[in-house]
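# starting from these lines, generate the structure:
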Amino acid sequence: MPYRNSGKNATIQDERSRDFWVFGYGSLMWRPGFAHVETVRARLHGYRRSLCIYSYVHRGTPDHPGLVLGLDAGGSCLGIAFRVPGAMTDEVIAYLREREMSNNVYFEKWLPLHLADGRIVRALAYVANRHHEQYAGRLDAKAAAAIVASSRGESGPNIDYLTNTIQHLKNMRVRDHALEHVSDMMHEILARQKNGCKHSA
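Prediction:
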């Protein structure tokens, strides 16, 4: 008769088989807010990190929207994968839905994720809803920089959001050249505005 594992070890194996992965590409990378037992650098193909979501509250207003991150179709995105214990599935998914989907500007999707150690896993990710009124589309760097430079919401200036995001990414050894290009153009806009104020004084 073949040996069958039982008892505590079997329970541990069963729970591990129900573990799932979450992909973080923005603030989830450095402030996940949920329990996890493993973190691995990972790349998601088919989506890119982008300032493609208009912010009506935290970094802008309905009359003067700011921009925040979303996963938009095209390219690839380097981020962090979190393995969540299977026993906490309901709790963690409920938390993520409350955090990411309060206004339905993101879709919840299960997508193949390439981990840095060679594994390929299915991961939960939140991608931009292109049919939502707050979807900004594929803005060029100049247009995005102009919006960020001039917007402010309940959580402060949109400038701070972009600057903090880039700094956190760099701290985690993740470079996003597209975001950094927007930041460079934003600082050029602010410098011109500052010089213009000096000349008009």
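
# CA atoms for contacts and neighbours, from now on please.
Will do.

# and the helices in the chain?
Remark: helices assigned in the chain by DSSP state H are 8-17, 27-30, 89-100, 141-150, 158-171, 177-200.

# run the chain-centre distance for the shortest one.
Yep, that's helix 27-30 we're talking about. 7 Å (Cα atoms, centre = their mean, to the nearest Å).

# run through who's touching that helix.
With contact meaning Cα atoms under 8 Å, 6 or more residues apart in numbering, helix 27-30 is reached by 79-80, 165, 168.

# report the central residue of this structure.
Closest residue to the average C-alpha location of the chain: residue 26 at 2.9 Å, with Cα atoms, centre = their mean.

# give the contact list for that residue.
49, 69, 79, 165.

# can I get those in JSON lines including distance to residue 189 and neighbour count?
JSON lines is the format used below for the contacts of residue 26 (distance: Cα to Cα, whole Å; neighbours: other Cα atoms under 10 Å):
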{"residue": "49", "distance to residue 189": "23", "neighbour count": "24"}
{"residue": "69", "distance to residue 189": "21", "neighbour count": "22"}
{"residue": "79", "distance to residue 189": "29", "neighbour count": "22"}
{"residue": "165", "distance to residue 189": "19", "neighbour count": "19"}
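
# now do the same contact list for residue 109.
Contact analysis of residue 109 by Cα under 8 Å, 6+ apart lists 124-127.

# return a PyMOL selection command for the buried portion of these.
Buried members of the contacts of residue 109, defined by 16 or more other Cα atoms under 10 Å, are picked up in PyMOL with:
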select buried, resi 124+125+126+127
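
# which among the helices of the chain is found nearest to residue 62?
helix 141-150 (12.9 Å; Cα to Cα).

# before we compare anything, build this one as well:
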Amino acid sequence: MVLWVFGYGSLIWKAGFRYEERLVGFINGYSRVFYQGSTDHRGTPDYPGRTVTLEPSHGEVCWGVAYKVSGEEDEQIALSYLEVREKQYDTKVYLDFFTDPNTTTPAVSGVMVYIGSPNKKLNPNYLGPASLEEIAEQIINAEGPSGPNRDYIFQLENALLEIGCEDKHVMDLANAVRKTLSEMKMDS
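Now for the predicted structure:
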């Protein structure tokens, strides 16, 4: 048996488990959005950070990476690790993963994807949409055990650019964070 895991946030640059293969590609029908609250990694329960989740979006694609984990022991270790790391994401789906935008044949069928749903009963950390300025402000002020929330957005922006993806939402938000930080420096 083989496990495939799709990373569209911090998993792109930090898998945290042993894998046999890493493919750059995308899933269809979803957009990456900074709507998920993080009270365990990039924020605290009193001041949640913001991380990405996926939102169904007809006609959109979300680029990231898929990791192939082989062997029963490595699969169990990876799954145990991911269940802790991704515990604030309440939904797991299995989707087709593509590496070539010009084909309708997936490179991998059934890649596992963690999603933080907008259902507040199942996902109490869901923060939802807000203006770019509001999200940027929250990111600037949040910090958790994994470090400042601003590091997350800048690492995500860099990781996406390294795989050839210019995600408008991520880039606009990273620029808004940079602008606000620059203004804060000038004010002090």
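
# still on that earlier bit, which among the contacts of residue 109 of structure 1 gets closest to residue 34 of structure 1?
For the contacts of residue 109 of structure 1, the nearest to residue 34 of structure 1 is residue 124 (13.5 Å; Cα to Cα).

# quick check: the closest one vs residue 180 of structure 1, distance?
Remark: distance between residue 124 of structure 1 and residue 180 of structure 1 (Cα to Cα, to the nearest Å) = 26 Å.

# residue 89 of structure 1 too?
Distance, residue 89 of structure 1 to residue 180 of structure 1, using Cα to Cα: 35 Å.

# looking at those two, which is more packed in?
residue 180 (17 against 14; other Cα atoms under 10 Å).

# leaving out sequence neighbours, find the closest residue to that one.
residue 166 (7.0 Å; Cα to Cα, 6 or more residues apart in numbering).

# with residue 19 of structure 1 instead?
residue 86 (3.9 Å).

# also residue 66 of structure 1?
Spatially, and ignoring its direct neighbours in sequence, residue 66 of structure 1 is nearest to residue 60 (4.3 Å; Cα to Cα, 6+ apart).

# so what corresponds to the one you found in structure 2?
Alignment of residue 60 of structure 1 against structure 2 is given by TM-score structural alignment, with residue 43 as its counterpart.

# how many neighbours does its match have?
25.

# from memory it sits against residue 145, does it?
Yes - if you go by Cα atoms under 8 Å, residue 43 of structure 2 and residue 145 touch, sitting 7.5 Å apart.

# one step back: tabulate the contacts of helix 27-30 of structure 1 (JSON lines), appending distance to residue 16 of structure 1.
Output for the contacts of helix 27-30 of structure 1, formatted as JSON lines (distance: Cα to Cα, whole Å):
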{"residue": "79", "distance to residue 16 of structure 1": "23"}
{"residue": "80", "distance to residue 16 of structure 1": "20"}
{"residue": "165", "distance to residue 16 of structure 1": "33"}
{"residue": "168", "distance to residue 16 of structure 1": "31"}
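
# max pairwise distance over the residues you listed: which two?
In terms of Cα to Cα, the contacts of helix 27-30 of structure 1 reach their longest pairwise distance at 80 and 165, which sit 14.3 Å apart.

# how far away is residue 18 of structure 2 from residue 97 of structure 2?
Distance of residue 18 of structure 2 to residue 97 of structure 2, given as Cα to Cα: 20 Å.

# who has more neighbours, the two?
Between residue 18 of structure 2 and residue 97, counted using other Cα under 10 Å, the more crowded position is residue 97 (28 against 14).

# the more buried one -> structure 1?
Here residue 97 of structure 2 is matched to residue 113 in structure 1, going by TM-score structural alignment.

# can you spell out which helices and strands pack onto the strand ranked longest in structure 2?
Looking across structure 2 with DSSP state E, the single longest strand is strand 49-70. With contacts taken as 3 or more Cα pairs under 8 Å, 6 or more residues apart in numbering; DSSP states H and E, strand 49-70 of structure 2 sits against strand 2-7, strand 21-38, strand 108-115, helix 132-141, helix 149-162.
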